[in-house]
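**Student:** what would the 3D arrangement of this be:
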Amino acid sequence: MLSVALRGQDVGDRPPIREAPDAPAAQLRTALSFAHDVFGQPQRQLRPGGEHHNKHHHRADKGQRAPDDVGHGTALDPTPLYTHFYHWVELADRAREPVKSPIRAAEPLYDIYAGRSEGMATAMEEVLMHAGLYDDNPRSREIVWIMLANRAARGLASLYVQSNDMSLDEAGKFHARWTPRKWSDPASDLVAFEQLLYLRQPGYGVSYVTGKLELDRLISEYAYDQEQRGAAFDLPEFFRILKEAGIVPFATINDETTQHGADARE
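**Tutor:** Model prediction:
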């Protein structure tokens, strides 16, 4: 229902979405400072700029249009995408502050934890939203929901391709049709690249959403355990535990840290 509501052009009495100029690096520093306050993560681990930062920004002064949902969202407010860059925080942690376990500290030979990595990055957009990062620009919340709807649509389309129920072309059209505000173009290079990538790596396309749901559940069960002990839920403490566990599946962390996990082991 959310996707259907946002996909329509009638936005009621809300002001129209403006096309914004290139966002200054100061917005990234603001997001990093906020993340530091909430999670205690060192700000030195990320820096503004870089190919990805520049490539996807909308340049209103040059009359260019941003590509698909990532470009549109970044143009209007880059902060949600910056929170997705938690990827780089985790990679920096692995290099500079590795966990105690030599097995978990080692870099896997290939990406076996797609749900853990993409789920974490996708969840960070919403976690920081609820923590108040976008309060000064409340319509940024729409960007978070639109990007999540896009990931759900492209992930489902990828499953249909893998089961031979859709061609790549049909998947691209499905992917775009269920992305709100027409922020996904089925004829774009980005949509074609994503659907081909997910065909080659089964499970990767849905990992953004399924991984996020696994983290949501872990947060919920950890918070419930704290409530049963008469303790308040502490978000920085939760992320400290998550960081110390290392880059491993959320189900493994659940087994190690929550009562639900302890019950499952018995």
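**Student:** contacts, neighbours, all on C-alpha from now
**Tutor:** Noted.
**Student:** can you list the neighbours in contact with stretch 89-108?
**Tutor:** Gln41, Gln45, Leu46, Lys243, Glu244, Ala245, Gly246, Ile247, Val248 (C-alpha atoms under 8 Å, 6 or more residues apart in numbering).
**Student:** so who does the most centrally placed residue in the chain touch?
**Tutor:** Residue closest to the average C-alpha location in the chain (C-alpha atoms, centre = their mean): Thr122, at 1.5 Å. By C-alpha under 8 Å, 6+ apart, the contact set of Thr122 is His84, Leu148, Tyr208, Val209, Lys212.
**Student:** SS state for it?
**Tutor:** helix (DSSP: H, G, I helix; E, B strand; the rest coil).
**Student:** and this one, please, so the two structures can be compared:
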Amino acid sequence: MIGSALARVRWELDINPRWKRDPNFYVAQTLTPVAEALTVPGPYDAARSGEILTRIENIPSILQQGVVNLDKPPAPFATVAIEGLENIRPRLRQIATALLKSTTLKEQDLNSAIDRAADALEHFREKLQEMLPSLPNETALGRDAYVFFLKYVALIPYSPEELLAMGKQEWNHAVAFEAFEKNRNKNAPPLKIADNVDDWIKDAAAKELQIRRFLEERGILTVPNWVGHYTLRPMPEYLSALQGFGEMDDFTSPSRLSENCIRYVTKPSGKLGYFWQATVEDPRPITVHEGIPGHYFQLCLSWKHDDPIRRHYYDSGANEGIGFYAEEMMLQGGLFDDSPHTREVIYNFMRLRALRVEVDVKLALGEFTLDQAAKYLQEKVPMDEQTARQEAIAFATGPGQAITYQIGKLQIIKFLADERMQQGEKFNLRSFHDFVWKNGNVPIALQKWELLGDASSLPK
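**Tutor:** Okay, here's the model as predicted:
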């Protein structure tokens, strides 16, 4: 893991230097920290209010350095940043207006900081617009850089071509099984959208408890009583202004393990994006992936690990692999037996994760442009245009992340199969899962080496 962490440093500083080639890096370094501070539920005491103000006040200096650091960033990346910062001033003013009653900040101090931040963000956007005509169009890092990431950061023992083959096979599997499920369910009544936010929140809370009981009663995974709950909460107005600049959730932290996880949601409708349209009909798929037994639950277990090195991850391959694996684990375990169309949702999620492999690899190798990747996802998942574009942007600027779901899941499945064959009748599914989840920040190849003494999955 130390080697992976050190390789991550080289990756981010030298091989994929987003600080030098991606203007969105500076958007993420300025607005995302503000969003993250505001996902922690208010009202905010003096200390937290001061932290929020400090993060807003830091925006101008970070952007000033960004203008100096950027060296001919790809035009598509600059275009994304320009589009993302459109109308940023009224959005920031919305934060100031809505936030005052939830903080100890003085109105003048907050408004002044917001105005300076808006000035800096607009100036940064103008600079990018000036640069745009002279910027290169190529976004791809190239094969050598991508292979470095796979081998040394992610500890994935596969070539780009092998990844493509794995993704294609899983795509065929997902499409076929979705077709079987749809045919089976053609006379089943459709899922219903929650009537309002309160009903959505209550439904999610009841089903979260159902999932916890299901895991324990079926002997799938141990659920300690100290782990908090995955909850939904109405999105505050001051946070809604920052949608698109960070995840609208609070997974707590190693120092806040006694608190519940929060996912902020907006009013239910039939016009939500891909993931949230599915969630407003049945909250269980997203709960399973990012709540329990997914990300929040896994992070809580790992944050309490005896080994401090294992309390943090340096590549999300194991984490996202667990999140995706959990979906199919719960599907095969019978959680969704009561909801035919929810099973279709799970299979459609599988289609997306398989396609992400192809999109990730081809963006990195220069075989897809950003626009081509977005169109491909929109048509083949299928999904809404906005979500498809957001996905393509994230994968183009952060190569190697989109493969983590599918490849991580496949690594866990192989790990389970090898453990099952080695243990024979002594194999215990709960014990296996407890080990994987507790060590969920550790690359799967290293977990397998530790548990089975098998280093064959490590890159050569």
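**Student:** pull out the buried members of the contacts of stretch 89-108 of structure 1.
**Tutor:** Among the contacts of stretch 89-108 of structure 1, the ones that count as buried by 16 or more other C-alpha atoms under 10 Å are Gln41, Leu46, Lys243, Ala245, Gly246, Ile247, Val248.
**Student:** quick one: map the first one onto structure 2.
**Tutor:** If I follow you right, that is Gln41 of structure 1. If you follow Gln41 of structure 1 across to structure 2 using TM-score structural alignment, you land on Val223.
**Student:** mind listing the strands for the stretch 201-350 of structure 2?
**Tutor:** Secondary structure of the stretch 201-350 of structure 2, counting by DSSP state E, counting those that start in this stretch: strands at 230-234, 249-250, 261-265.
**Student:** thought Phe336 of structure 2 was touching Arg343?
**Tutor:** Yes - Phe336 of structure 2 is in contact with Arg343 according to C-alpha atoms under 8 Å; the separation is 6.2 Å.
**Student:** higher neighbour count, these two?
**Tutor:** Arg343 (25 against 17; other C-alpha atoms under 10 Å).
**Student:** wait, what's in contact with that one?
**Tutor:** Taking C-alpha under 8 Å, 6+ apart, one finds Glu181, Leu331, Phe336, Asp337 in contact with Arg343 of structure 2.
**Student:** quick check, nearest of these to Asn172 of structure 2?
**Tutor:** Comparing those against Asn172 of structure 2 with C-alpha to C-alpha places Glu181 closest, at 14.3 Å.
**Student:** count of residues packed around the aligned partner of Gly333 of structure 2 in structure 1?
**Tutor:** Aligning on TM-score structural alignment places Gly333 of structure 2 opposite Ala131 in structure 1. Around Ala131 of structure 1 there are 13 other residues, counting by other C-alpha under 10 Å.
**Student:** residue contacts, Ala131 of structure 1?
**Tutor:** With C-alpha under 8 Å, 6+ apart, Ala131 of structure 1 has these contacts: Val38.
**Student:** Provide the aligned range in structure 1 for stretch 68-77 of structure 2.
**Tutor:** Counting by TM-score structural alignment, stretch 68-77 of structure 2 corresponds to no residue in structure 1.
**Student:** got it, and stretch 277-288 of structure 2?
**Tutor:** By TM-score structural alignment, stretch 277-288 of structure 2 lines up with residues 72-83 in structure 1.
**Student:** any idea how far apart the tips of that stretch sit?
**Tutor:** End-to-end span of stretch 72-83 of structure 1 (C-alpha to C-alpha, to the nearest Å): 16 Å.
**Student:** so what touches that stretch?
**Tutor:** 17-23, 27-28, 31, 56-58, 66, 70, 121, 124-125, 128, 134, 140, 143-144, 147, 183.
**Student:** among those, which lie within helices?
**Tutor:** Using DSSP state H, the subset of the contacts of stretch 72-83 of structure 1 located in helices is Gln27, Leu28, Ala31, Val70, Ala121, Met124, Glu125, Leu128, Ser140, Ile143, Val144, Met147.
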